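**Q** One predicted model, sequence on top.
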Amino acid sequence: MGKLRLGLIVNPIAGMGGRVALKGTDGVVEEAIRRGARPIAQDLARLFLHELAHYEESKDIEFLTGPGPLGEDVLKDFNFPFEVIRHRDIGYLEILGVRIPDTSGEDTKMLAREMAERADLIVFAGGDGTARDVFSAVGRKVPILGVPTGVKMFSGVFASSPEDAARLVVEFLRGNAELVERDVMDLDEDAFRRDEVRPRHYGKALTPYAELLLQGAKEPSKTDEAEDVEAIIEALADELEDGIYFLGAGSTVKRLKDRLDIDGTLLGVDVVEIKDGKARLLVKDATEKDLLRFVERNPRIVVTVIGGLNFLFGRGNQQFSAEVLRRVPKENIIVIATPSKVKDGFVRVYTGDREVDEKLRGYIRVRVGPWRERIVKVI
């Protein structure tokens, strides 16, 4: 391809709500900070750039980016040539002692519109809301690619990790990545926090694709597998030993919570104690800090696979942070899923910590029937 002009937009507050159980950040930044959240998007954007800088082809990349926290600040840490589109002066807010940029989706849209006239590819660091803003501004005029820094990331335009986003850019530069149509989706975050799933499809964006580097889009559970799920839950509930359990998000695990007769969340993580065969809810909709309070009690984790995305950890359940997973043995992780969710033969994890991700990689048992397991590769 020769020279590649790459647009880079960073949503500096994306993902702040994840570890503190807010399931998103739109409109709740102050509450996220009150719960102890800190900005993470720029750090993940740096991981993308750090990986990209390792490739010889990176010398053929020049960036267009936004001012200050919208991209300029992270690019200053590297040797890439870049031009800043100064669409306005960016101010800062101080909320409960935490300094955050005063930005909005309008900044993303304005930058994306200008980049669409000059860039070969627009890379954005954010979540589904950022994907929606970029797509609304550029449509199919230019391909887009997401560096996953948000909470949900159910759209199909995201790479599997910041590092995979860099590898995908290199494959695009080499001419090895075809352009495909991928769904742009977002959920009503207020409804999501009330355990209501209200997805909306915004269209199909053009996105570079190379095998295993780009994630799929969220898929609904298959209605014809409901009986399979019930059978798995019945068998598992009868087998659970006394102890502490971190029960993850999703409709499959919610059925276990209902079977245990606890008032658990559909889309959050709950801490449960089983004693003498009886379940008691200790923490509903737990944050990362809540989970860390119980890690010394040898907890077991029960999670499912997000259909279409193939993720165990790293999408929609960031309460299971690297710090939490570092302190829970891999053999204490119980995975339940219907056969369709593991039909590809692999599942993904991404915590942002290479040591923890390596600990989880290899193979894991997935309960796919009341008395049937499947060995699935973790990548």
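**A** Good, I have the coordinates.
**Q** drop to CA atoms for contacts and neighbour counts, all remaining ones
**A** Noted.
**Q** Do a quick rundown of the helices in the chain.
**A** 29-34, 41-52, 72-75, 105-116, 128-138, 162-174, 189-193, 226-239, 251-259, 288-292, 322-326, 354-360 (DSSP state H).
**Q** quick one: contacts for Thr130?
**A** With contacts defined as CA atoms under 8 Å, 6 or more residues apart in numbering, Thr130 is in contact with Asn11, Gly105, Thr108, Phe124.
**Q** List the contacts of the closest residue to Lys254 other than its chain neighbours.
**A** Once flanking residues are discounted, Lys254 sits nearest to Leu266: 5.4 Å by CA to CA, 6 or more residues apart in numbering. Applying CA under 8 Å, 6+ apart to Leu266 gives the contacts Asp195, Ala249, Gly250, Ser251, Val253, Lys254.
**Q** And here is the other one:
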Amino acid sequence: MRVGLIINPIAGMGGKVALKGTDGVVEEAIERGARPIAADVVRLFLHELRNCAEVRDVEFLTGPDGLGEEVLAEFDFPHEVIRHRDVRYREVLGVRIPDTNGDDTKELVRRMLGRVELIVFAGGDGTARDVFSVAGREVPLLGIPTGVKMYSGVFAYSPEDAARVLVEFLRGNANLGERDVRDIDEDAYRHDEVKARTYGRALVPVVEALIQGSKERVPLDEEDELDAIAEAVIEEILENDGVYFLGSGSTIKRIKDGLGVNGTLLGVDVVEVRNGEARLLVKDAAEKDLLRFAGENARIVVTVIGGLGFLFGRGNQQFSAEVLRRISKENIIVVATPSKLRNGLVRVYTGDREVDEKLRGYIRVRVSPWMERMVKVV
């Protein structure tokens, strides 16, 4: 069996530095301290595959240099490199990155069609859109989650889960299902506007416990309930002095507005509460800002991303493993309506097994003004 592997080498760089994406802003991301992460994520995927007997019969087709070749060369998987062009590198403030873009992804997909039975790609929603724009429904797709948002339903929950899906696909245990390919306007997103669009439905090898759903909106009949929950959480925050990291999304924006701070809709804000008054310390904070204030008394307020089921690991990479390592699980306040907890569990993925293990088990989730539920974290 032949499997395509394409890496978007700049995917995910904007997450920790609060850029909410990397398209068109890679230089700014590097100026803020970002470093490439996609290759490391794919290494986790390949490490997980390495011990599976079924993979010995797989040959990968991949792109040149940072588009796949460099990482695959570190492993003993048979692979063929599609050299569609000479890839040059450039250096930005000491960071070396390949000079590639979405056109490279599309051209590699074109050259893989008819030659592979599955295309695995590492990136975010923009990469998924590029792959799907060429592949359509000719070949199944599987995303290794490497980007910032990943609202499409073509991604595994983690790189290790992507490897497990591939193994089940090789065993004939993964049925092909239709999943949305979604993307948003990143520039509008950086200005607290969500302009999302569904570009089609891709064929995906589905293993239900390993493939995420698509991002969902809060049902209209829960809007009033959310307002009541927000009021209860605001009262609790104002009664407990300290530093709060308020996460992203409309649910937490209600809390920010109620506290009287001019916070972001889609970013993380640092707020200090003293004597019943809230003060904005950092608006749209990056990982480095959170690390300045992280400590024993810092608290996090987050919600669950509807459809994806994530607390940490989708759309809020500012809450990195290093930040979460410094904050106790008891100081994480989770707010969610019942519709976001349909599966009875929530997910975390920081890429650091020790931190993920610390967060697993059960966590309290505020589901109404008067009630909390103990929800399993996986």
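**A** Received, thanks. Just so it is clear, the model here is predicted, and its values are computed rather than measured.
**Q** Got a TM-score for the pair?
**A** The TM-score (TM-score structural alignment, normalised by the length of structure 2) is 0.99; 376 aligned residues with a CA RMSD of 0.6 Å.
**Q** After alignment, which residue of structure 1 pairs with Pro159 of structure 2?
**A** Here Pro159 of structure 2 is matched to Pro162 in structure 1, going by TM-score structural alignment.
**Q** hey, where'd the strands end up in the stretch 251-378 of structure 2?
**A** 269-274, 277-282, 299-303, 310-312, 332-335, 345-348, 361-368, 371-377 (DSSP state E, counting those that start in this stretch).
**Q** Distance to Asp185 of structure 2 for these - can I get that in a markdown table?
**A** Output for the strands of the stretch 251-378 of structure 2, formatted as a markdown table (distance: least, CA to CA, whole Å):
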| stretch | distance to Asp185 of structure 2 |
| --- | --- |
| strand 269-274 | 22 |
| strand 277-282 | 24 |
| strand 299-303 | 22 |
| strand 310-312 | 21 |
| strand 332-335 | 27 |
| strand 345-348 | 25 |
| strand 361-368 | 31 |
| strand 371-377 | 31 |
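**Q** closest to Gly15 of structure 2 out of those strands?
**A** strand 310-312 (11.8 Å; CA to CA).
**Q** hmm, who's touching the closest one?
**A** Outside strand 310-312 of structure 2, the residues touching it (CA under 8 Å, 6+ apart) are Val302, Thr303, Val304, Ile305, Phe319, Val346, Arg347, Val348, Tyr349, Thr350.
**Q** residue contacts, the third one?
**A** Taking CA under 8 Å, 6+ apart as the criterion, Val304 of structure 2 is in contact with Phe310, Leu311, Val334, Val335, Ala336, Lys340, Val346.
**Q** Of these, which are still contacts in structure 1?
**A** Retained in structure 1 by both residues aligned by TM-score structural alignment, their matches' CA atoms under 8 Å are the following of the contacts of Val304 of structure 2: Phe310, Leu311, Val334, Val335, Ala336, Lys340, Val346.
**Q** Map the second one across to structure 1 for me.
**A** I take that to be Leu311 of structure 2. So, by TM-score structural alignment, Leu311 of structure 2 is matched to Leu312.
**Q** Repeat that for Ala202 of structure 2.
**A** Following TM-score structural alignment, the counterpart assigned to Ala202 of structure 2 within structure 1 is Ala205.
**Q** likewise Pro64 of structure 2?
**A** Per TM-score structural alignment, Pro64 of structure 2 is aligned with Pro67.
**Q** repeat for Asp187 of structure 2
**A** Checking TM-score structural alignment: Asp187 of structure 2 goes with Asp190.
**Q** Wait, Glu296 of structure 2 touches Ile327, no?
**A** Yes. Glu296 of structure 2 is within contact range of Ile327, at 6.1 Å (criterion: CA atoms under 8 Å).
**Q** which of those two has more neighbours?
**A** The neighbour count for Glu296 of structure 2 versus Ile327, taken as other CA atoms under 10 Å, is higher for Ile327 (17 against 10).
**Q** so how far is Arg56 of structure 2 from the more buried one?
**A** Computed as CA to CA, to the nearest Å, the Ile327 of structure 2 to Arg56 of structure 2 distance reads 42 Å.
**Q** now swap in Lys20 of structure 2 and tell me
**A** Remark: distance between Lys20 of structure 2 and Arg56 of structure 2 (CA to CA) = 38 Å.
**Q** How about Ala174 of structure 2?
**A** Counting by CA to CA, the gap from Ala174 of structure 2 to Arg56 of structure 2 is 19 Å.
**Q** Between these two, point out the one with more neighbours.
**A** Set Ala174 of structure 2 next to Arg56 and count neighbours by other CA under 10 Å: Ala174 wins out with 17 against 14.
**Q** dump the residue contacts of the counterpart of the more buried one in structure 1.
**A** Counting by TM-score structural alignment, Ala174 of structure 2 lines up with Ala177 in structure 1. Neighbouring residues of Ala177 of structure 1 by CA under 8 Å, 6+ apart: Leu168, Glu171, Pro208, Tyr209, Ala210.
**Q** Could you save those residues as CSV and add columns showing neighbour count and distance to Ile90 of structure 1?
**A** Shown next, in CSV, are these (neighbours: other CA atoms under 10 Å; distance: CA to CA, whole Å):
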residue, neighbour count, distance to Ile90 of structure 1
Leu168, 25, 30
Glu171, 18, 34
Pro208, 26, 31
Tyr209, 23, 34
Ala210, 18, 36
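**Q** which of these still touch in structure 2?
**A** These retained in structure 2, by both residues aligned by TM-score structural alignment, their matches' CA under 8 Å: Leu168, Glu171, Pro208, Tyr209, Ala210.
**Q** how near is the first one to Glu117 of structure 1?
**A** The one in question is Leu168 of structure 1. 22 Å.
**Q** Now for the corresponding residue of structure 1 for Val3 of structure 2, how many residues are close by?
**A** Under the alignment (TM-score structural alignment), Val3 of structure 2 pairs with Leu6 in structure 1. For Leu6 of structure 1, the count of nearby residues is 21 (other CA under 10 Å).
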